[in-house]
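here is my input; please provide its structure:
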Amino acid sequence: MKFTNKNTFLLLAFLAAFLTYAQPKKQKVDGVIGVVGDYVILDSDIDLEFINLKAQGIDTKNITRCEMFGKQLEDKLYAHHAIQDSIVVTDMEVNAFLNEQINVAVEQMGSMEKVVKYYKKKSEEDLRSHFFDVVKLNKLTTQMQKQIIDKVEITPEEVRNFFREIPQDEIPIFGAEVEIAQIIVKPVINEEEKQKVITKLKELRQEVLNGSSFFSKAVLFSEDPGSSSNGGYYKMNRKTPFVKEFKDVAFSLGEGEISEPFETEFGYHIILVEKIRGQEVELRHILMAPKVTPQAMKDAKDKIDAIRAKIVSGEISFADAAKSDSDEKETKNNGGVLLNPRTMEPRFELTKMDPSLYGQVSALQVNDVSRPILEDDRGKKFYKIITVNKKTEEHKAEFSQDYIKIKELALRDKQIKEIGKWSEEKIKETYIKINDEYKSCEFTNNWLKN
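Next up is the predicted model:
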C-alpha cells in the first residue's frame, strides 16, 4: 500500500534541473567548503552525492563538482529557512523513510556489509548516522520548496499571454496521445478466507492489549510493503491521500486505542493510534489480505473471456460492458476510461506513459480489444482487457486543444520565477561562506554576494 504524491517529486526534480554552474579551476580541498546559515558543507558531501547518483543509475560524467556544490548550497538554504519558518520533520518520520531506503539498498546489493562498503562508511551505525542527516535535510528542503510554490496560482489570461510570448519556432511539439479504457475482473474471495484473516487480526490485537509490541507484530505479520519494516508506522492528516475507510477509522480513535479489524480495497487492517498532534495522527497498522484460491482465479479468467467475446462480436459496447461488469469502481461509470494521474485528463502521451501500460496499448489500433491480461498489483492478482478509444498523432501545441499542458508549462515557469525571487531575497539575509577553491565557480544564484 503506497500513499505517495508523485507530482510534487516530479516538479521539484524539474526545478532542480534549472541549476547551472561551471567547473572550478583549482584542485579540490578536503574539509569545509561552504557554510549556509547553520549548515556546513564538506568536500566529502559532494563525493557521497556522486556515489548516490551512480547508485540510482544516473550517468555523472557530465556533472561537475561545481554543479554538485551549487545543489548543496541550495538544499542548505532551503533547510535553514525551513527551520526558521518552524517546519518540523520528526525523527520518527526520518527513520521510517531511512529504513525503507536502506532495506531497498540491501535487497539490491545483497547484504548490509556491501551497502556499507559501497557508501565508504565504517559501519552500519556510521551509514545510518550519515543518511539520517541527509534524509532530514532532504525532507526539510522538500517542504520548504513546497511551501514556496504551493501559493503560486495562474490565471487563464496569464496562460494565454505565456503561450503568445513563445516564439513560433519554439512552440513545443506534443507527442502522440491515446485515450484508453479498461475492464477489470477481480477474483472473488470466499468468506472462509476472509474470516481467517479477521480472526488472525483479532488475535494480534488481543496480544497487543495483553502487552505485546505492536511494532513487532507489524514487522512479522503486516503485508504492507511501505510500512511493515518500520512497524507499520504512518503519519497523516485529513488531506493525506489514504483511502477513505482507513482515514475514517484512524480519526475515530483516541491515543493508545486499537481498532477492530476493518476492510479496505487493500485487505483487512487494525490500527493503533500512537499520538495525536493537532490535525495530525501518528499511527501504526497491520495489513493482511485474504488468500485467493486457484478456482477463484479460473472463474475470473472465464468471466473476462466471456465479456471480451461479447464486445468483439458486437453484442455490447466496451463502455457498456465496463459499466455493467468491471470491478474497478473508479472507472466503470465512465465506460472504463482511464484518467492520466498527472493531468487528470483522459489522454496519455505515448512517450511518457508507464512502460508496462505502453507495452499493452502500443500495438492496439482504435477500437481493438486486447486479450485478457493478468496483472499483479502488490500481490493482488486480477484480469483486465483494454481498448484504445481515440488516438491523436504528434502535433505542434495548439492553445485550445492543449490548454491543460500549456497551463502546466506556464505554471511551472511562474513557480521557477517565484523560487528564483525567494532565493535571491534569502541569500541576501543569510550568512554564507564559500571556500576559496570554489569561488571560481560561475553560479546562477549570487552565492558570493558580489
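
could you use CA atoms for every contact and neighbour count after this?
Noted.

quick one, what contacts the closest residue to residue 96 other than its chain neighbours?
Nearest non-adjacent residue to residue 96, counting by CA to CA, 6 or more residues apart in numbering: residue 230, 5.8 Å away. Residue 230 sits next to 96, 99, 100, 215, 219 when contact means CA atoms under 8 Å, 6 or more residues apart in numbering.

before we move on, what SS does the last one have?
Going back to what we said before, that points to residue 219. helix (DSSP: H, G, I helix; E, B strand; the rest coil).

kindly report the same for the third one.
Judged by three-state DSSP, the three-state class of residue 100 is helix.

what's the end-to-end length of stretch 324-337?
14 Å (CA to CA, to the nearest Å).

buried stuff in it?
326, 327, 328, 331, 332, 335, 336, 337 (16 or more other CA atoms under 10 Å).

just those residues: which are in helices?
331, 332 (DSSP state H).

quick one: name whatever helix or strand follows the longest strand belonging to the chain.
Ranked by residue count and defined by DSSP state E, the top strand of the chain is strand 380-392. For strand 380-392, the following helix or strand on the C-terminal side (DSSP states H and E) is strand 395-396.

packing partners of that next one?
strand 173-174 (3 or more CA pairs under 8 Å, 6 or more residues apart in numbering; DSSP states H and E).

centre of the chain to the strand it packs on, how far?
Relative to its chain's centre, strand 173-174 lies at 26 Å (CA atoms, centre = their mean, to the nearest Å).

same deal with stretch 202-221?
That offset, for stretch 202-221, works out to 29 Å (CA atoms, centre = their mean).

can you give me the end-to-end span of that stretch?
End-to-end for stretch 202-221, by CA to CA: 13 Å.

and stretch 422-435, by the same measure?
24 Å.

try stretch 307-323
12 Å.

and it, which residues are buried?
307, 308, 311, 318, 319, 320, 321, 322, 323.

and this one, please, so the two structures can be compared:
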Amino acid sequence: MKFINKEFLLSLFLVATSITFAQKKEKVDGVIAVVGDYIVLDSDIDLEYIQLKAQGVDTKDITRCELFGKQLEDKLYAHQAIQDSIVVTDAEVNSYMNEQLDAMIEQVGSLDKVIKFYKKKSEEDFRSYFFDIIKMNKLTSQMQKKIVDEVTITPEEVRNFFKGIPADEIPTFGAEMEVAQIVVKPVITEEEKKRVIDKLNEIRQDVLTGSSFFSKAVLFSEDPGSSSNGGFYKMNRKTAFVKEFKDVAFSLAEGEISAPFETEFGYHIIMVEKIKGQEVELRHILISPKVSSQAIKDAKAKIEAIRTKIVNKEITFADAAKSSSDEKETRNNGGVLLNPRTMEPRFELTKMDPTLYAQVSELKDGEVSLPILEEERGGGKFYKIVTVNDRFEEHQADFSKDYIKIKELALRDKQIKQIAKWTEEKIKETYIKINDEYKDCEFTNNWLKK
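Have a look, this model is predicted:
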C-alpha cells in the first residue's frame, strides 16, 4: 500500500461504499438496510473505515452508527435521483473511470499494481466493481446539487442571519490581501496558427471520409482531460466550459463536425455524437500553437519595459494593466485578481494558492515583482508581474465590509436547512428497512420512522 499516498486516494476515488442494486443481488448475507432500490451491506461500513484511514482521518471516535447513517443518506440521494429522472450514462461513468484509471497508472506505474492494490482479479473485475460505485456517487452528487441549486437568498435574509448570530459567536475572518497582475503572452506567428488549423482541417476531412474521430483524438488531441477517451465530453449550457467552446458545441447537429475554432487553450474541432434535450455528448480535438523561443524572449523584454515604467512612476500599475496586459479577465479592472472561491478581490492568506502566495508574500505595499514565467492551463508560457494593492488584517466580521462572506455563510445555512427538510420528506415516502442490530443507533434523521 505504500505506492499510493493519502492525497491520491482522496482525489481519485473518494469512495465510501461498495454498492449493488437490490434487485440484482442474489445473496442477501450481510444486508443491514434497504433504501428504495438500494441495499447497505455490513461490509460497506468496513470499507468506510478503510477509506477514512487512507485519508489520514482518526476513526477511533467515529461509530459504526454514524457511518451507517451516512450510507443511508447516500442511498436515499441516489434512489431519489432515479425517481427524479436524473440520468448518469454509462459513457459518463466509463469516461470518468478511464480518467481515474489513467491517473492511477501514471502514479503507481502499471495497471497490475492498481488492480493488486484494490484486491481485484483483473481489469474487468476492477471496472465492474467500481462502475456501480461511481454511478451511485454521481447520482448522489447530482441530486444534492439539484436540491441546493434551487436555494437562493435575499439581502434581507442575509441581514437577519447576521443579526441572529450571538455576539460571542460572530466569526473572525483571517488576514487578506488584494493582488493585481499584468500578463504578457508571447506572440504566436500566423504561420504557426495556419499550421495548426491546416492539421485540424486535415483530421476533419479524414473523419468525413471514414476515419475514426475517437482514434484521431487519442493520437493528436492535446487535451489531457479527454484525449485518452477519444475526446469525449458530456455538457449542458451550465457546464463550466469557455464560451467559445459552448457556442460551437450547441450550434452543431448530431453527426456534424465543426470547422477549426479558437479558444484560450488553442484550436479545436468538435463532433457532436448525441443531443439529449439540453445535453450534448461530443468529442473534440485540441491542438495548441507552439511558441518560439524568440517570442518568449520578446515577451520578457516587453514586460521588463512595462515594469520599469511603473517603478519610475511614469505610469500606474492599474493604467499599465489596462493598456498593456494580455489577460482580458483582469486588464479592465486594473489587473486586480478575483478570488476564484469567493469571486471578490480579496485572498485570505491561509487559503491562498501556495504559488501565488509565494509570489506576493514578501512584496511591500506598492512594490512590483520581477518578471515571473508561468504556464497557463493550455500549456502555453507567459510572463507576468504582480503587486499587492491592499492588505486587511484579521478582524471580526463586519456586515458592510464582509457582506459577500456573510452572504456565503447565510446561503450555506439555508442550504443545510433545505437538505434537512428534503431528507425528512423523502424518508417518509421511501421504502426503508433497517436490520434489527442497527435499530438502537441514535440517528440524526428519522430512518426508523418512529
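
tell me which of the contacts of residue 230 of structure 1 is nearest to residue 172 of structure 1?
Nearest to residue 172 of structure 1 among those, counting by CA to CA, is residue 100 at 38.8 Å.

quick check: that closest one touching residue 229?
Yes. Counting by CA atoms under 8 Å, residue 229 is a contact partner of residue 100 of structure 1 at 7.0 Å.

when these two are compared, which one has more neighbours?
residue 229 (20 against 16; other CA atoms under 10 Å).

find the nearest non-adjacent residue to the more buried one, please.
residue 219 (5.3 Å).

gap between residue 230 of structure 2 and residue 294 of structure 2?
34 Å.

okay, the two: which has more neighbours?
residue 230 (22 against 11).

ok, now which ones touch that one?
Applying CA under 8 Å, 6+ apart, the residues near residue 230 of structure 2 are 213, 214, 215, 216, 217, 218, 283, 284.

now do the helices in the stretch 201-350 of structure 1.
Secondary structure of the stretch 201-350 of structure 1 by DSSP state H, counting those that start in this stretch: the helices cover 214-221, 244-250, 294-312, 318-325, 329-332.

of these, which is nearest residue 183 of structure 1?
Once the helices of the stretch 201-350 of structure 1 are compared by CA to CA, helix 318-325 is nearest, at 5.4 Å.

show me what the closest one is packed against.
Taking 3+ CA pairs under 8 Å, 6+ apart as the contact cut, helix 318-325 of structure 1 packs with strand 177-185, helix 294-312, helix 329-332.

would you turn those into CSV with distance to residue 390 of structure 1?
Shown next, in CSV, are these (distance: least, CA to CA, whole Å):
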stretch, distance to residue 390 of structure 1
strand 177-185, 5
helix 294-312, 17
helix 329-332, 17
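
of those, which approaches residue 419 of structure 1 most closely?
That would be, of those and by CA to CA, strand 177-185, which comes in at 31.6 Å.

so how much does that closest one differ from structure 2 once superposed?
For strand 177-185 of structure 1, the mean deviation from structure 2 after alignment is 0.7 Å (mean CA distance after the TM-score superposition for structure 1).

what's in contact with that strand?
Outside strand 177-185 of structure 1, the residues touching it (CA under 8 Å, 6+ apart) are 300-301, 303-304, 319, 321-322, 325-328, 331-332, 335-338, 346-350, 382-394.

hmm, try it at 7 Å
If you take CA atoms under 7 Å, 6 or more residues apart in numbering as the criterion, strand 177-185 of structure 1 is touched by 300, 304, 322, 326-328, 336-338, 346-350, 382-393.

make a PyMOL selection of whichever of the residues you listed turn out to be buried.
Burial among those is assessed by 16+ other CA under 10 Å; the matching PyMOL selection reads:
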select buried, resi 300+304+322+326+327+328+336+337+338+346+347+348+349+350+382+383+384+385+386+387+388+389+391
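
quick one: the strands in structure 1?
32-36, 39-42, 173-174, 177-185, 233-236, 262-264, 267-277, 280-288, 348-349, 373-377, 380-392, 395-396, 432-434.

could I get these as TSV with distance to residue 136 of structure 1?
Formatted as TSV, the strands of structure 1 follow (distance: least, CA to CA, whole Å):
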stretch	distance to residue 136 of structure 1
strand 32-36	16
strand 39-42	12
strand 173-174	38
strand 177-185	39
strand 233-236	15
strand 262-264	32
strand 267-277	20
strand 280-288	18
strand 348-349	35
strand 373-377	31
strand 380-392	33
strand 395-396	43
strand 432-434	21
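
much appreciated, bye for now.
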